[in-house]
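Colleague: Okay, predicted coordinates and the sequence, questions at the end:
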Amino acid sequence: MHALIIEDDDLIAITIEGLLSSCGFTSFDFAVSLDEAVTAARQRCPDLITADIELKPGSGIDAVQTICSENPIPVIFITGRADDARSRMPQHPVLSKPFRVSDVEAAVREVMSE
């Protein structure tokens, strides 16, 4: 399975990659901006997207809306602005930073079983 990690903090992106690896994901693309995320998803459609809200430049919400307008993909928001994500994207699980490993694993199981 392939995941797209939209995150502009390298350490957090690497942590998410490790967690997703333990959940069975075997390949990854990383994006730090809206444009990189859209390009990566067009080059290889992910089975799962994790996204932060604040990117430099752009917004993870805008990236997800653009990517998922063409093809519905499971999404988990992992962000320091959880309230913004919940209000703007209530259909997706939202985890607050700092996050717990068990919460990420539970969210992955939830979205991948739908």
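Modeller: That came in fine, so what should we check first?

Colleague: Could you use CA atoms for every contact and neighbour count after this?
Modeller: Noted.

Colleague: Can you show me the strands along this protein?
Modeller: Applying DSSP state E to the chain gives strands spanning 2-6, 27-31, 48-51, 75-79, 94-96.

Colleague: Export those strands to JSON lines and append columns for mean neighbour count and distance to Ser69.
Modeller: Below are the strands of the chain laid out as JSON lines (neighbours: other C-alpha atoms under 10 Å; distance: least, C-alpha to C-alpha, whole Å):
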{"stretch": "strand 2-6", "mean neighbour count": "25", "distance to Ser69": "16"}
{"stretch": "strand 27-31", "mean neighbour count": "18", "distance to Ser69": "18"}
{"stretch": "strand 48-51", "mean neighbour count": "25", "distance to Ser69": "14"}
{"stretch": "strand 75-79", "mean neighbour count": "24", "distance to Ser69": "13"}
{"stretch": "strand 94-96", "mean neighbour count": "21", "distance to Ser69": "19"}
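
Colleague: now the ones you listed in a markdown table, with distance to Thr39?
Modeller: Output for the strands of the chain, formatted as a markdown table (distance: least, C-alpha to C-alpha, whole Å):
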| stretch | distance to Thr39 |
| --- | --- |
| strand 2-6 | 11 |
| strand 27-31 | 9 |
| strand 48-51 | 13 |
| strand 75-79 | 17 |
| strand 94-96 | 23 |
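
Colleague: Against that first model, consider the following:
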Amino acid sequence: MSWLFGLNKGQPEAPSGLPVQPPPPPPPAGGSSGGGDKPKDKWSNFDPTGLERAAQAAKDLDKSRHAKEALDLARMQEQSTQMEHQSKIKVKQTLYTSTELRVKSYFTLDLLQDGGSFPED
């Protein structure tokens, strides 16, 4: 199940007998812009501990004999959450429709009481 958590994803295997070349090094942090007042990188304050804990939990789950059941449970939880959202959407749509009907009936009564005629659509 390592594919589920993105492990070994998109890493082509090197043909046997050929040496594996390491990836190119990242560009230097200083750069050649010459501006000393350049803002810091947006990732400079990133704290990876939560990500590391999640990765470790994923590895432990992958090794567990209950991995399939855990995945099924997570899938069922997501489906129930989606069903809750769908029911909330239906309630809001119903409220909107009833409000729309009330407004139409109000204007219809108002026109009838004034002796006016309906506008042509």
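Modeller: Done, it's in. Computed from a prediction, not measured in an experiment: that's the story for all the values here.

Colleague: Would you give the TM-score for this superposition?
Modeller: After superposition, the two chains reach a TM-score (TM-score structural alignment, normalised by the length of structure 1) of 0.21; 40 aligned residues with a C-alpha RMSD of 4.2 Å.

Colleague: before we move on, the earlier item: for Met112 of structure 1, find the nearest of the strands of structure 1.
Modeller: With C-alpha to C-alpha, the closest approach to Met112 of structure 1 among the strands of structure 1 belongs to strand 48-51: 7.9 Å.

Colleague: Which secondary structure elements does the closest one sit against?
Modeller: Counting contacts by 3 or more C-alpha pairs under 8 Å, 6 or more residues apart in numbering; DSSP states H and E, strand 48-51 of structure 1 is packed against strand 2-6, helix 60-70, strand 75-79.

Colleague: Counting by contacts, list what the helix or strand hosting Val103 of structure 2 packs against.
Modeller: According to DSSP states H and E, Val103 of structure 2 maps onto helix 67-114. Contact partners of helix 67-114 of structure 2 among helices and strands, from 3+ C-alpha pairs under 8 Å, 6+ apart: none.

Colleague: Ignoring the adjacent residues along the chain, who's closest to Arg86 of structure 1?
Modeller: Val94 (6.5 Å; C-alpha to C-alpha, 6 or more residues apart in numbering).

Colleague: Let me know how buried Ala106 of structure 1 is, in neighbour terms.
Modeller: The local packing of Ala106 of structure 1 (other C-alpha atoms under 10 Å) involves 12 other residues.

Colleague: quick one: it from Thr66 of structure 1, how far?
Modeller: Distance, Ala106 of structure 1 to Thr66 of structure 1, using C-alpha to C-alpha, to the nearest Å: 26 Å.

Colleague: Name the residues of stretch 52-65 of structure 2 that come out as buried.
Modeller: Within stretch 52-65 of structure 2, the residues that count as buried by 16 or more other C-alpha atoms under 10 Å are Ala58, Leu61, Asp62.

Colleague: correct me, but Ala41 of structure 1 touches Cys68?
Modeller: No: Ala41 of structure 1 is beyond contact range of Cys68, at 9.5 Å (criterion: C-alpha atoms under 8 Å).

Colleague: who's more crowded, the two?
Modeller: For Ala41 of structure 1 versus Cys68, neighbours defined as other C-alpha under 10 Å are more numerous around Ala41 (22 against 16).

Colleague: Next up, the contacts around Ala41 of structure 1.
Modeller: Leu4, Ile67 (C-alpha atoms under 8 Å, 6 or more residues apart in numbering).

Colleague: Quick check: the gap between it and Leu4 of structure 1.
Modeller: Taking C-alpha to C-alpha, one finds Ala41 of structure 1 at 7 Å from Leu4 of structure 1.
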